[in-house]
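K.L.:
I need the structure of the sequence given here:
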Amino acid sequence: MRYQRQRQHSPLPSGKYRISPTTGVRIALPTPEQLQWQSQELGVLIHFNIATYINNDGCIDQIVPNISLFNPYLLNTDNWVQTMLDFGAKYAVLVAKHACGFLMAPSNVKFPLNPTGKIISYNYTVDYSPVKDINILDEFIKSCENKQIRTGFYYTVVTNNWLNVESGFVQNRTLKPGQLNITQKTYDNIVLQQLRELWTNYGTLDEIWFDGGYTTTLKDPITALLAELQPQAIAFNGYGISPNSVRWIGTEMGVAPDPNWSTGITNDGGDPNSPIFCPAECDTTLQAHDRWFWGVNVTLRSLSELIQVYHETVGRNCLLMLDLTPDRTGLIPSAYARRYKQLGDFIRSCYGTPVLPMERLISDDSLQYIQLFVSSPVTVDRSVIQEDQTDGQVIRAYVVDVQLVDTTNIHQWMKVAQGKSIGNKKIDIWQVGPQLINAVRLTIIKTVDKPVIKSFTVHLCN
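P.N.:
A predicted model of the protein is given here:
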């Protein structure tokens, strides 16, 4: 289960940008962290929490599951990481606290109840569960580091069933079983203390997830805390609190609009004219019907559907964050692991090794890129383009065309693809199907400054 992510953005400076010397337009500039994050292309969002142990995807309706339910008796984070490697993930974000309020980490936070003022510990954590002797977050970090997978944490600020919090605010209503009553000030203090613990105790984090954003009262203190403890981290939903912000694409189905720009802060395909570099992340599930936490007898999405998801996310300049769902034992179910690997195998077999040309030509103005296969024609059915965005995303439109082997006129070309945004990666599967070609040509037909193509390749995929 997810939260409504669209929210009012706080006024901020317009971002770092440069003025194009050729067109005079503003070009948004990325941070090195944003470019590195985009280049990863594949990540996982690990939904494993006390909600795994109920037949309810994310503790909706203010449910507070009994802490004794959380008992992953076969827990093995190395098992998780092997599945990540089989899929091809470069980073992993673990749900530290979801809507239930259950915290996956030990916590020293204490707070007063309302109205008695009695001080209690935040005792709805893994330390009070049947696996209290296992530091799950620490094991997760170590397993990922051993295989060079970057890490991060998901922490929802806006919902905490245990503390009767919804939309970021303590609710004035009758408490449900298991809930506690506190003040808004107490809740805000709890959030900041727990974020400090998470951002201090587990090393350098690659990405921090604010699902649902954050309240106005917490904006400034969270901004300061992030700058103090994890300034390098990518912040999902982070425009307003971090220069390394990325945006939600606006859907959980695993599809980005085409075009999808690296700039703009709206939850959609972005804005090519925005002075703010804020690339998109596409989060979606392996399980069918938008199910995030592991569920009993839940079906998996088919391999063909997941391949389409890859093409409509990574292939449209959006980083794909696929849900990873350990079951109640603490392991990735074998059927799930097979599906992750099947998708990873397809990506590697299709895009791991491009068809190499005999010769490459680039026009003096960098607007045309030609690959020649004249002495050894090849059959291909798709093209992959990557733009160097170090100085911003500048390409606004392009065309790909090919020269067929049976063409009598060497100046005759057939258009096979066209588009607008390239960004980190654009994959075009040619509607005309596989073609036997002598040459392929990429032409930049609209740009706001001199373009730099990082990679242009062709492939044949079964």
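K.L.:
use CA for all of it now, contacts and neighbours both
P.N.:
Noted.
K.L.:
residues in contact with the nearest residue to residue 351 once chain neighbours are set aside?
P.N.:
Among residues not flanking residue 351 along the chain, residue 459 sits closest, at 6.9 Å (Cα to Cα, 6 or more residues apart in numbering). Taking Cα atoms under 8 Å, 6 or more residues apart in numbering, we find residue 459 in contact with 350-351, 353-355, 380-384.
K.L.:
export those to a markdown table and tack on secondary structure?
P.N.:
Below are those laid out as a markdown table (DSSP: H, G, I helix; E, B strand; the rest coil):
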| residue | secondary structure |
| --- | --- |
| 350 | helix |
| 351 | helix |
| 353 | coil |
| 354 | coil |
| 355 | strand |
| 380 | strand |
| 381 | coil |
| 382 | strand |
| 383 | strand |
| 384 | strand |
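K.L.:
Out of those residues, give me the two with the largest separation.
P.N.:
Maximum pairwise distance among the contacts of residue 459 (Cα to Cα): 14.1 Å, between 353 and 381.
K.L.:
More neighbours: those two, which one.
P.N.:
residue 381 (19 against 12; other Cα atoms under 10 Å).
K.L.:
how near is that one to residue 457?
P.N.:
With distances taken as Cα to Cα, to the nearest Å, residue 381 is found 11 Å from residue 457.
K.L.:
on that earlier part again, distance to residue 361 for the contacts of residue 459 - can I get that in TSV?
P.N.:
Below are the contacts of residue 459 laid out as TSV (distance: Cα to Cα, whole Å):
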residue	distance to residue 361
350	24
351	22
353	20
354	17
355	16
380	19
381	21
382	19
383	16
384	17
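K.L.:
Please pick the buried ones from the residues you listed.
P.N.:
351, 354, 380-384 (16 or more other Cα atoms under 10 Å).
K.L.:
Go through those and name the one nearest residue 434.
P.N.:
Closest to residue 434, out of all of the buried ones among the contacts of residue 459 and judged by Cα to Cα, is residue 381, at 4.1 Å.
K.L.:
Do I have it right that the closest one meets residue 427?
P.N.:
No: the pair residue 381 / residue 427 is not scored as a contact, 10.9 Å apart, by Cα atoms under 8 Å.
K.L.:
quick one more, to check against the first:
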Amino acid sequence: MFLHFGVNTFTDSEWGSGHENPAIFNPVGLAANQWVDTAVEAGISLVILTAKHHDGFCLWPSKYTDHSVVRSPWKNGHGDVVRELADAAKARGVDVGLYLSPWDRHDRRYGHDLPYNEYYLAQLQELLKKYGSVSEIWFDGAKGANATNMTYYFTEWFSMVKEFQSSINIFSDAGPDVRWVGNEAGSAGRTCWSTINRSSLAIGSTSTMDYLGTGDPKGKDWLPPECDVSIRPGWFWHKSQSPKTLSQILEIYYNSVGRNCVLLLNVPPNKTGLISQEDVQRLKEFRSAIDTIFSTNLAQNCLIKASSTRGGQQGGFGPENVLDNDHLWTYWAPKDGDNGDHWIELRGGDEGLRFNVVRIQEAIGLGQRIKRHEIYVDGNMVVNETTVGYKRIHRLDEGLVHGRIVRILIKKSRGVPLISSVGLHFDPFWHPDKRYTKSQGI
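P.N.:
Prediction:
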């Protein structure tokens, strides 16, 4: 969960000017515990705070600038939003991430390469040393078209980050650990590889967005994609805006998590310093919907067979592994050297199977392999798609299907395919005839 919060919350802006008076920042009811509780109830395991956005206002008392909470009336200048979030998250076992905007519209050093980069590194060091474990640090190249020309020392930034927090994940357009998906709509490409070539990427470039969304089957770098999108039209809270509908958020889920990505959903605190009740309610509906759809696997009691099995029935790689509770390290593997089509077949009872969602997961710890796959119900093709990855979730275009035999056919793969989990599910919220389109706000 992303938490966009700062002076923009109080000025009804998305990008601040850098000239805001810190006195406007006064979230009198701020309760980071409420933010974290909301995340936990929604099934979210990581929260990322905008410690500094483009306006340069710092949500912690940085000793390198007074353009921060120290000059605000909130807690008489003794407040620290980063500390409150870090403490609240630690108490609930939630991971913390931080965003420190490279573009700074306030600081006079911006535009002077060495002084500003030293300033940025100093603030980065504060955040990484004072607040305990940070699981993800979020970098981007966002800046206005007329912004002062500036060279960021990303290599030095990344080196220092790893020096202070060796297990941290660094996010940016070019990784090195997690990559941007190339848009802010929460949607990956229908083909989506975790691998990509970092040498083809540059932070802030607009020429590689499609490449970021699809990845590269020949990529040498493992950079899983992350989809950032806001629950509201804007990234910061605005009184005039409302959260997206449940149908819209589910569409985002299928197009992100369902396409081999991590979903980073922005839920902005309001002027009081709380996540608005309508957003809390929408997240509860979302969590309830996900539980409703995926808590039951209709394939669980099916008879299952496969085209072949590595090591035979006693080899430990049988197709029954795709129906156990381990979605990572137990898996079905066909025979090595079997050059025909690989398939898994699920057979329901006499009453048949009714479902409208198919879930497939590769044993991603051993790499992403599947290039093309098809799904058939009683011999009729219902899916003709490409990659799978950690998780591929298909909502069937025709809606509910009823059949006895479901075959997942792997047409192309890099090496033998390794499938860790398969699910057949019923999504009561999926009505293809009423599907939202981009023109309707997705």
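K.L.:
Per the alignment, residue 119 of the first structure pairs with which residue of the second structure?
P.N.:
Counting by TM-score structural alignment, residue 119 of the first structure lines up with no residue in the second structure.
K.L.:
Ok, residue 400 of the first structure next?
P.N.:
So residue 400 of the first structure corresponds to residue 375, using TM-score structural alignment.
K.L.:
can I assume that match is in contact with residue 408?
P.N.:
Yes: Residue 375 of the second structure is within contact range of residue 408, at 4.6 Å (criterion: Cα under 8 Å).
K.L.:
Residue 121 of the second structure maps to what in the first structure?
P.N.:
Per TM-score structural alignment, residue 121 of the second structure is aligned with residue 192.
K.L.:
Is its match in a helix, a strand, or coil?
P.N.:
helix.
K.L.:
so who does it touch?
P.N.:
Residue 192 of the first structure touches 221-222, counting by Cα under 8 Å, 6+ apart.
K.L.:
cool, and residue 20 of the second structure?
P.N.:
Residue 20 of the second structure touches 7, 55, counting by Cα under 8 Å, 6+ apart.
K.L.:
Quick check: it vs residue 58 of the second structure, distance?
P.N.:
Residue 20 of the second structure is 12 Å from residue 58 of the second structure, by Cα to Cα.
K.L.:
go on, residue 33 of the second structure?
P.N.:
Counting by Cα to Cα - residue 33 of the second structure and residue 58 of the second structure are separated by 20 Å.
K.L.:
in the stretch 51-200 of the first structure, which spans are strands?
P.N.:
91-97, 110-112, 119-121, 150-155, 165-166, 169-170 (DSSP state E, counting those that start in this stretch).
K.L.:
in the stretch 201-350 of the first structure, which spans are strands?
P.N.:
Under DSSP E, counting those that start in this stretch, the stretch 201-350 of the first structure gives strands at 207-209, 234-236, 245-248, 280-284, 318-324.
K.L.:
Over which residues of the first structure does stretch 51-62 of the second structure lie when aligned?
P.N.:
So stretch 51-62 of the second structure is aligned with residues 96-107, judged by TM-score structural alignment.
K.L.:
Actually, stretch 235-247 of the second structure.
P.N.:
Against the first structure, stretch 235-247 of the second structure falls on residues 292-304 (TM-score structural alignment).
K.L.:
ok, residues contacting that stretch?
P.N.:
Counting by Cα under 8 Å, 6+ apart, 1, 47-48, 51-52, 55, 57-58, 285-288, 323, 325-328, 336, 339, 342-343 sit against stretch 292-304 of the first structure.
K.L.:
From those residues, keep the buried residues only.
P.N.:
Here, 16+ other Cα under 10 Å leaves 47-48, 51-52, 57-58, 285-287, 323, 325-328, 336, 339, 342-343 buried among these.
K.L.:
Now check the first structure for the residue matching residue 288 of the second structure.
P.N.:
So, by TM-score structural alignment, residue 288 of the second structure is matched to residue 345.
K.L.:
do the same with residue 34 of the second structure
P.N.:
Per TM-score structural alignment, residue 34 of the second structure is aligned with residue 79.
K.L.:
The match of stretch 235-247 of the second structure: end-to-end distance?
P.N.:
20 Å.
K.L.:
do the same with stretch 281-297 of the first structure
P.N.:
End-to-end for stretch 281-297 of the first structure, by Cα to Cα: 29 Å.
K.L.:
Show me how far it is from its chain's centre.
P.N.:
How far stretch 281-297 of the first structure lies from its chain's middle: 14 Å, per Cα atoms, centre = their mean, to the nearest Å.
K.L.:
Over to stretch 372-386 of the first structure?
P.N.:
Worked out by Cα atoms, centre = their mean, stretch 372-386 of the first structure lies 31 Å from the chain centre.
K.L.:
Can you give me the neighbour number for residue 201 of the first structure?
P.N.:
11.
K.L.:
Translate it into the numbering of the second structure.
P.N.:
Match for residue 201 of the first structure (TM-score structural alignment): residue 130.
K.L.:
just residue 155 of the first structure next, same as before
P.N.:
Using TM-score structural alignment, residue 155 of the first structure lines up with residue 100 in the second structure.
K.L.:
Tell me how far the equivalent of residue 423 of the first structure over in the second structure lies from residue 421 of the second structure.
P.N.:
Mapped onto the second structure by TM-score structural alignment, residue 423 of the first structure lines up with residue 389. Going from residue 389 of the second structure to residue 421 of the second structure by Cα to Cα gives 11 Å.
K.L.:
All set now, cheers.
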